[in-house]
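Chemist: The following block contains a protein sequence and its predicted model.
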Amino acid sequence: MKIYHNPRCRKSREGLQILEESGKDFQVIKYLVEVPSKEELKSILEKLDYKPAELVRKTEKVWKENYKGKNLSDDELIEAMLTYPKLIERPIVVTSVKAVVGRPPEKIKELF
């Protein structure tokens, strides 16, 4: 199990706490530092059963300044998230077969 985590985000910290309390083995990936590869991001989207647009944080300043109002393809949205990983919704917890966005953080428990 992996958690894509931003330590500065309260929801992400709450999600991490849920995992720590679960007793499950997991890996913490600080995705702003260790940006996922394109293949990894596509795999996460597939496990979430999300379109790229559903994973984008549209309230981020970088989204509003560079992308808002543009008709972007899925590939362009993925590239935007890889270029600006802050645009990736958080936290994301991934198993070998499924993933959830921890909003609310309790959703993470669906993976146990």
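Modeler: The structure has been received and is ready for your questions.

Chemist: Please count neighbours and contacts with C-alpha atoms only from this point.
Modeler: Noted.

Chemist: mind listing the strands in the protein by residue range?
Modeler: Per DSSP state E, the chain has strands spanning 2-5, 27-30, 92-94, 99-101. These are given in chain order.

Chemist: With mean neighbour count and distance to L45 added, can I get those in TSV?
Modeler: As requested, those are arranged in TSV below (neighbours: other Cα atoms under 10 Å; distance: least, Cα to Cα, whole Å):
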stretch	mean neighbour count	distance to L45
strand 2-5	22	13
strand 27-30	15	16
strand 92-94	25	10
strand 99-101	23	8
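
Chemist: May I see the ones you listed organised as JSON lines, with distance to E110 added?
Modeler: Below are the strands of the chain laid out as JSON lines (distance: least, Cα to Cα, whole Å):
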{"stretch": "strand 2-5", "distance to E110": "14"}
{"stretch": "strand 27-30", "distance to E110": "18"}
{"stretch": "strand 92-94", "distance to E110": "10"}
{"stretch": "strand 99-101", "distance to E110": "8"}
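
Chemist: this is the other structure I want to compare:
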Amino acid sequence: MTRITLLHNPRCSKSRQALALLEERGVEVAVRRYLDEPLDEAELRALIDRLEGGVERLVRTKEAEWKALAADASDPEQVIGALLAHPRIMERPIADDGQRAVIGRPPEDILALLA
């Protein structure tokens, strides 16, 4: 079975639910607390390439930090710059199997990686 990296915020209930869903299915999960260990530019670019659903889904656009930037969520360069400066505005959880990445909103969406 493929190992899945979960970009995780333990304070987020959706992120905790996603982790539980994976663990219940016996999936090998590498948890990365992205607030403690933020993604670098190369990792963000690679994640965007694997992300299902478009780059705009990667940003929590209702957060004050995002609004203050007045950035375009459909522009990968602006999203990358914003996430490098403000990792907290990255949507979570994100499950990544190295080939595809899925945002767990709702948490059950991450199960697509197991199909």
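Modeler: Perfect, I can see it now. Remember, it's a predicted structure, so these values are computed and weren't measured experimentally.

Chemist: Next, the TM-score between them, please.
Modeler: The TM-score (TM-score structural alignment, normalised by the length of structure 1) is 0.89; 110 aligned residues with a Cα RMSD of 1.6 Å.

Chemist: ok, back up a step: quick one: closest of the strands of structure 1 to E54 of structure 1.
Modeler: Each of the strands of structure 1 was scored for nearness to E54 of structure 1 using Cα to Cα, and the closest is strand 99-101 (10.4 Å).

Chemist: coming back round to it: identify whichever of the strands of structure 1 lies nearest to Y84 of structure 1.
Modeler: Y84 of structure 1 sits nearest to strand 27-30 of all the strands of structure 1, at 13.7 Å, using Cα to Cα.

Chemist: which residue numbers in structure 2 go with the closest one?
Modeler: Using TM-score structural alignment, strand 27-30 of structure 1 lines up with residues 30-33 of structure 2.

Chemist: ok, I48 of structure 2 touching R57?
Modeler: No: between I48 of structure 2 and R57 there is no contact under Cα atoms under 8 Å: 9.9 Å.

Chemist: In structure 1, what residue corresponds to S13 of structure 2?
Modeler: Using TM-score structural alignment, S13 of structure 2 sits opposite R10 in structure 1.

Chemist: ok, its match - how many residues close by?
Modeler: R10 of structure 1: 13 surrounding residues under other Cα atoms under 10 Å.

Chemist: Just give me the mean distance for the longest helix anywhere in structure 2 relative to structure 1.
Modeler: Secondary structure of structure 2 per DSSP state H: the longest helix is helix 13-24. With mean Cα distance after the TM-score superposition for structure 1, helix 13-24 of structure 2 departs from structure 1 by a mean of 0.7 Å once superposed.

Chemist: Can you tell me what sits against that helix?
Modeler: For helix 13-24 of structure 2, contacts defined as Cα atoms under 8 Å, 6 or more residues apart in numbering pick out 6, 8-10, 28-29, 92-93, 104-108, 110-111.

Chemist: What subset of those residues is buried?
Modeler: Listed as buried from these are L6, H8, N9, V29, R92, P93, G104, R105, P107, I110; burial here means 16 or more other Cα atoms under 10 Å.

Chemist: farthest-separated two in those?
Modeler: The widest separation within these (Cα to Cα) is 18.1 Å, between V29 and R105.

Chemist: now what about stretch 27-36 of structure 1, what contacts it?
Modeler: Here stretch 27-36 of structure 1 makes contact (Cα under 8 Å, 6+ apart) with M1, K2, I3, Y4, H5, N6, P7, L82, P85, K86.

Chemist: No further queries at this time; thank you.
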